[in-house]
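> sequence-free structure coming up:
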């Protein structure tokens, strides 16, 4: 199962094209397995002890999402990830760009990724543009 959120590239004819993802469920589990269990437990405890703080952060993210503000989504997410930015954001961006690059060579394509992966110097949009891809947002 692939977890996809923001539509940002190309056009897709669902009934005529093959489906796939830029990241698999196994990829995502592998990423989580790179994070030591002690850090995962500590993070969960911190969230549980500070529900109101994390609730406010979630509301800020939700508002940024509704306003299509990918810069704020990126900034808030990057801050929340702290020392896990490389594993959870930057490394995944690189892998997703490679996957997009490979799949686009086969046919015209449609991709969706988490909004936090779009923005920034290492963001998917910037990297794809630097590789001469034409990207555009598709909003509902």
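Perfect, I can see it now. In this text the structure is predicted, and so the values were computed from the model without any measurement.
> switch to C-alpha atoms for all contacts and neighbour counts from now on
Will do.
> residue nearest the centroid of the protein?
Central residue of the chain (C-alpha atoms, centre = their mean): residue 114, 3.0 Å from the mean position.
> which residues does the closest residue to that residue other than its chain neighbours contact?
Take residue 114 and drop its neighbours on the chain: the residue closest to it by C-alpha to C-alpha, 6 or more residues apart in numbering is residue 5, 5.0 Å away. Taking C-alpha atoms under 8 Å, 6 or more residues apart in numbering, we find residue 5 in contact with 112, 113, 114, 115.
> want to compare, so here's the second one:
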């Protein structure tokens, strides 16, 4: 059980981006479309070269899939090549095991219980799912926040998908770039703190909202897993546009609220940091793939800032 908790914590904001976070961008773009052009389509590529705007050497932007392990990189040698030649590495947050454990309190609710947040019928539904997937009685996890349990269930079942199992060796992609960067004495930059990511994932929604999300997940589990598998295959095809479309369809089906705080707002904040990093040295930026496309995606924001951004795959 401890290993599953650690896995969930290590992955942080990654665990929900596949099916839901694209809605944030779409909501804002629909509003912006009244005064701005439609979203520019992007090429089928996860690896992008950043040049111009005074850069002496090109840098690179790579869209990761947070639940995919680094054995996947054997299929894309150009990614490793550009990563290895870069002098600095940028990732979303410093994922350090000691820090993770210090912040594990975000996952629990000492003053509340799942048995009090859910109706008797809902509790039994979740209890059955928990027993079937994790092998534990729900009573043992009664003080776990609903979103924490949802992520544990999601990750555990997601890892059994055939599309993912063939790349089960190694570390999660983001952790690979972090550990290899440190091992090779590259300069390391983190766009956010681990605590900021914990707050976004575990504290943004009220416990009542989390409870309803948990119930919706359990009731629609087959649809959720099918959507996740579809998105994984679209990632393998490097099709960012189709990933956005699939995510929007999922969001509509699941009735998700606007989650712009998870994509658009963070992208804009990251852009206050990236120009100085890029100016100083050749850099490899590895962030979740859904941060790349769209009018408020990093590709477009970098272009708006004067950089030339072109696909390399």
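Here it is on my side, so go on. These numbers come from a predicted model, not from an experiment.
> could I get the TM-score for this pair?
Superposed pair, TM-score by TM-score structural alignment, normalised by the length of the first structure: 0.80. Supporting alignment: 139 aligned residues with a C-alpha RMSD of 2.7 Å.
> drop anything exposed from the contacts of residue 5 of the first structure.
Among the contacts of residue 5 of the first structure, those scoring as buried are 112, 113, 115 (criterion: 16 or more other C-alpha atoms under 10 Å).
> take these and keep only those in helices.
Within those, no residue falls in helices by DSSP state H.
> among these, name the ones in strands.
112, 113 (DSSP state E).
> could the buried ones among the contacts of residue 5 of the first structure be laid out in TSV, adding distance to residue 75 of the first structure?
As requested, these are exported to TSV (distance: C-alpha to C-alpha, whole Å):
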residue	distance to residue 75 of the first structure
112	19
113	16
115	11
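> about what we covered before: in a markdown table, list the contacts of residue 5 of the first structure along with distance to residue 134 of the first structure.
Shown next, in a markdown table, are the contacts of residue 5 of the first structure (distance: C-alpha to C-alpha, whole Å):
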| residue | distance to residue 134 of the first structure |
| --- | --- |
| 112 | 15 |
| 113 | 16 |
| 114 | 19 |
| 115 | 18 |
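> so which of the buried ones among the contacts of residue 5 of the first structure is the closest to residue 94 of the first structure?
residue 113 (12.6 Å; C-alpha to C-alpha).
> just give me the match in the second structure for the closest one.
Applying TM-score structural alignment, one finds that residue 113 of the first structure aligns to residue 287 in the second structure.
> ok, that match touching residue 46?
No. With contact defined as C-alpha atoms under 8 Å, residue 287 of the second structure does not count as touching residue 46 (10.4 Å).
> please enumerate the shared neighbours of these two.
61, 62, 63, 64.
> which position in the first structure pairs with the third one?
Spelled out, it's residue 63 of the second structure. Here residue 63 of the second structure stays unmatched in the first structure, going by TM-score structural alignment.
> now residue 63 of the second structure: closest residue in space, sequence neighbours ignored.
That would be residue 289: by C-alpha to C-alpha, 6+ apart, it lies 3.7 Å from residue 63 of the second structure.
> for the last one, same thing?
Ranked by C-alpha to C-alpha, 6+ apart and with sequence neighbours excluded, the top spatial neighbour of residue 64 of the second structure is residue 288, at 4.6 Å.
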